[in-house]
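In: return atomic coordinates for the entry below.
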Amino acid sequence: MDISFYSRFHAPLESAYLEEVLASGLETDGLFMKRLLDCADSLYPGCRFLFTPSCTLALETALACLRLLPGDEVLLPSFNFPSAANAVLRHGGRPVLCDITPDTQNISVRDASNRLTSRTRAVIAMHYAGVSAPLGGLKRLAEEAGIALIEDAAQCVDAYYEDQPLGTVGDMGCVSFHHTKNAVCGEGGLMITKNHGHWQYARQYRLHGTNRAGYLDGEAARYTWNLPGSCAALSEPQAALLLAQLQCLSQITRSRLHVTEQYWKQLAPLEERGIAMRMRIPAYARPNGHIFYLRFQDPALLNSLIPALAAHGIDCKTHYVPLHASPMGEKLGYHKEDLPESLACYQTLLRLPVHTALTDEDIARTTETILRFV
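Out: Sure, this is the predicted structure:
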């Protein structure tokens, strides 16, 4: 494709950092991890962090901290990637899928509250497109029900709810550095918490269920196996690459926001004519330009537009099959008609290319091609 959907940012210091780390002993939690933790301190002040090989492992680590019992339930949106639901299943819980609101494609607080039971232990808020879910309402729901609030902030590095970084509002938050995200290290994740107990449990879970981190910090004479765990530590080469990326984060965000702002302006005729709705940004949200999407009124028009754009060398994509409408969702007892907003989103949403390599000419060519077609 002439205009690709994905293109990662290349940070100037990547090669130098990788050469430096390759000359080292490649020890886990080495020099570059220490520098990465210092960088995270500036992005997420007042929090504790654990970098992991993927956001999936960050979510699994967060769910481990809840110590679910068989039959415990966790609420999460159906319009979502499977990682959060898999994390619940992996720890013996039952994912309870909720519908979304059509303005932001984020979890509906009303629908989530209707699905609360005596077995509910947590609600997972996924912030779609780097746009905050309604965290005010979700925090009230969680506090009144006495359950945990976990943020699936996979798409949200440098995005905010009011003035708070996404991932820091709930009890725990998880961020992704997968190669499709804004800042990347191929794979990679981060678990964030302000809860000291969760952090202490998670840092043992991350290292095979042992107190090795405490041992290395001089807190114990030996380290031993204390709880069920996993191998969930980020490698030094990934840490080096991610550090170079995060040092350019403000530049990455500015560039991506420029793209999304141009799409918003240039595609206004679609909304004026009732053809498609442009993505919405609530007043409480400050996004990071991760995604720009349109919601078309007519699914048939969307389905014919995608190959037409491809014929012009422009790669645009739909997004998730809702979890409730998937084969696994059916095994959990759901039917396609159960969550209508999630299903409608799947049928009508189109994502446009957003990355730092796009030029203003690329943006104009994409928008003009869409407007001419419709």
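
In: all contacts plus neighbour counts: C-alpha atoms, from now on.
Out: Will do.

In: quick one: contacts for the residue sitting furthest away from the middle of the chain?
Out: Taking C-alpha atoms, centre = their mean as the measure, the residue most remote from the mean C-alpha position of the chain is A221, 38.3 Å away. Counting by C-alpha atoms under 8 Å, 6 or more residues apart in numbering, A221 makes contact with Y215.

In: how does it look with 10 Å?
Out: 214-215 (C-alpha atoms under 10 Å, 6 or more residues apart in numbering).

In: so it, which state does it fall into?
Out: For A221, the assignment made with DSSP: H, G, I helix; E, B strand; the rest coil gives coil.

In: do L76 as well
Out: Three-state call for L76 (three-state DSSP): strand.

In: quick one: it and S113 touch, right?
Out: No - using C-alpha atoms under 10 Å, L76 makes no contact with S113, being 11.3 Å away.

In: buried residues in the helix or strand hosting K265?
Out: Remark: K265 resides in helix 249-266, with elements defined by DSSP states H and E. Going by neighbour count (16 or more other C-alpha atoms under 10 Å), the buried part of helix 249-266 is 249, 252-253, 255-260, 263-264, 266.

In: and stretch 163-173, by the same measure?
Out: Buried residues in stretch 163-173, counted by 16+ other C-alpha under 10 Å: 165-173.

In: can you list these in a markdown table and add secondary structure and distance to A240?
Out: Shown next, in a markdown table, are the buried residues of stretch 163-173 (DSSP: H, G, I helix; E, B strand; the rest coil; distance: C-alpha to C-alpha, whole Å):
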| residue | secondary structure | distance to A240 |
| --- | --- | --- |
| P165 | strand | 23 |
| L166 | coil | 23 |
| G167 | coil | 22 |
| T168 | coil | 24 |
| V169 | coil | 27 |
| G170 | coil | 28 |
| D171 | coil | 28 |
| M172 | strand | 25 |
| G173 | strand | 22 |
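
In: tell me which two of these sit farthest apart.
Out: Largest separation among the buried residues of stretch 163-173 by C-alpha to C-alpha: P165 and D171, giving 13.2 Å.

In: quick one more, to check against the first:
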Amino acid sequence: AKWHGKMCGEIADFTSFSFHAVKNLTTAEGGALTWRNHDGVDNESLYKQFQLLSLHGQNKDALAKTRLGAWEYDIVAPYYKCNMTDVMAGIGLAQLKRYPEMLYRRRQIIERYNEGLKGCDVQVLNHFGDDHSSSGHLYLVRLLGEDVEYRNAVIERMAECGIACNVHYKPLPMMTAYKNLGFDIVDYPNAYNQYHNEITLPLHTSLTDEDVEYVISNFVDIIPK
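Out: This is a model prediction of the structure:
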């Protein structure tokens, strides 16, 4: 994704990327973190700190421990186990080689959806413009003037046609764990407004042109004109 000529990983101080199985680029599980250069910040030291956090606080990685006589390591703090395996990284490298063609296919599908939904009483997420370009991960549609019950009914109707739709996302204050912590969705009206009539249409590179037309045809038949 780009914004005002910058790649998304160079805009914020820190940017996290998910490589979960349903993402544009996957390693089956895992992710990555990027950060910008800042005066007074030692990038190498920061990198080593993230390494410690990701693998039990070990001060040596697996490669360092394979060197002759270098078996010993220390645990400098009781940290986490969230490192990416070499196998996962290998999958990611293979995915990178085909990533441009996957992005191109996603853009084709998005543009066809945009054309197919013209004239419908919906609002879609704008993926592409003069100053921005999306990675095309999700195709979000808002059913204007409708509520949660109607949106859920549309999802059920689409499912009856063999089309799996989704919602992105249900706000955290509506989840039990956060309710138990005292969060109340009434305090987050914008989050609720982004959620209550949103529906996500299928968007992945295994969709054929015929699949896309089938989704559009059924969706247009189900929603109000």
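
In: can you give me the TM-score here?
Out: TM-score of the superposed chains, computed with TM-score structural alignment, normalised by the length of structure 2, equals 0.83; 210 aligned residues with a C-alpha RMSD of 2.3 Å.

In: could the buried residues of helix 249-266 of structure 1 go into CSV alongside distance to K181 of structure 1?
Out: Shown next, in CSV, are the buried residues of helix 249-266 of structure 1 (distance: C-alpha to C-alpha, whole Å):
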residue, distance to K181 of structure 1
L249, 12
I252, 11
T253, 11
S255, 14
R256, 11
L257, 14
H258, 16
V259, 15
T260, 15
Y263, 19
W264, 21
Q266, 24
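
In: quick check: which element contains the aligned partner of Y201 of structure 1 in structure 2?
Out: In structure 2, the residue matched to Y201 of structure 1 (TM-score structural alignment) is Q49. Element membership of Q49 of structure 2, judged by DSSP H and E, is helix 43-54.

In: before we move on, back to that, compared with structure 2, how much does the helix holding K265 of structure 1 deviate?
Out: Mean deviation of helix 249-266 of structure 1 relative to structure 2 after superposition (mean C-alpha distance after the TM-score superposition for structure 1): 0.9 Å.

In: likewise for stretch 365-372 of structure 1?
Out: Once the two are superposed, stretch 365-372 of structure 1 sits an average of 1.5 Å from its aligned residues in structure 2 (mean C-alpha distance after the TM-score superposition for structure 1).

In: in that stretch, what's buried?
Out: 366-367, 369-370.

In: what's in contact with the helix holding K265 of structure 1?
Out: By C-alpha under 10 Å, 6+ apart, the residues outside helix 249-266 of structure 1 that reach it are 8-11, 43, 157-159, 182-183, 243, 245-246, 278-280, 287-294, 352-360, 362-364, 366-368, 371.

In: how about that helix, aligned to which bit of structure 2?
Out: The alignment of helix 249-266 of structure 1 onto structure 2 (TM-score structural alignment) spans residues 99-116.

In: picking that back up, what's the local residue count around the match of Y201 of structure 1?
Out: 13 (other C-alpha atoms under 10 Å).

In: again with E337 of structure 1
Out: Other residues within reach of E337 of structure 1 by the criterion other C-alpha under 10 Å amount to 12.

In: kindly report the same for N288 of structure 1.
Out: Residues within reach of N288 of structure 1, counting by other C-alpha under 10 Å, total 24.

In: and if you look at the one 10 residues further on?
Out: Other residues near D298 of structure 1 number 12, with proximity taken as other C-alpha under 10 Å.

In: tell me the residues of structure 1 aligned with stretch 14-34 of structure 2.
Out: With TM-score structural alignment as the criterion, stretch 14-34 of structure 2 aligns to 172-192.

In: same question but for stretch 199-217 of structure 2, I mixed them up
Out: Going by TM-score structural alignment: stretch 199-217 of structure 2 matches residues 350-368.

In: what packs against the longest strand seen in structure 1?
Out: If you go by DSSP state E, structure 1 has its longest strand at strand 120-126. For strand 120-126 of structure 1, the packing partners by 3 or more C-alpha pairs under 10 Å, 6 or more residues apart in numbering; DSSP states H and E come out as helix 55-66, strand 73-77, helix 83-90, strand 94-98, helix 109-114, helix 135-145, strand 148-152, strand 172-176.

In: what do you get if the cut-off is 6 Å, keeping everything else the same?
Out: Here strand 120-126 of structure 1 touches strand 73-77, strand 148-152, going by 3 or more C-alpha pairs under 6 Å, 6 or more residues apart in numbering; DSSP states H and E.

In: among the ones you listed, which comes closest to K336 of structure 1?
Out: Nearest to K336 of structure 1 among those is strand 73-77; the distance by C-alpha to C-alpha comes to 14.1 Å.

In: which residues in structure 2 does that closest one align to?
Out: Mapped onto structure 2 using TM-score structural alignment, strand 73-77 of structure 1 covers no residues at all.

In: count the neighbours of the residue nearest to L36 of structure 1 when sequence neighbours are not counted for me.
Out: Residue nearest to L36 of structure 1 in three dimensions, not counting chain neighbours: L243, with 5.5 Å by C-alpha to C-alpha, 6 or more residues apart in numbering. When neighbours are defined as other C-alpha under 10 Å, L243 of structure 1 has 27 of them.

In: nice, that's everything, thank you.
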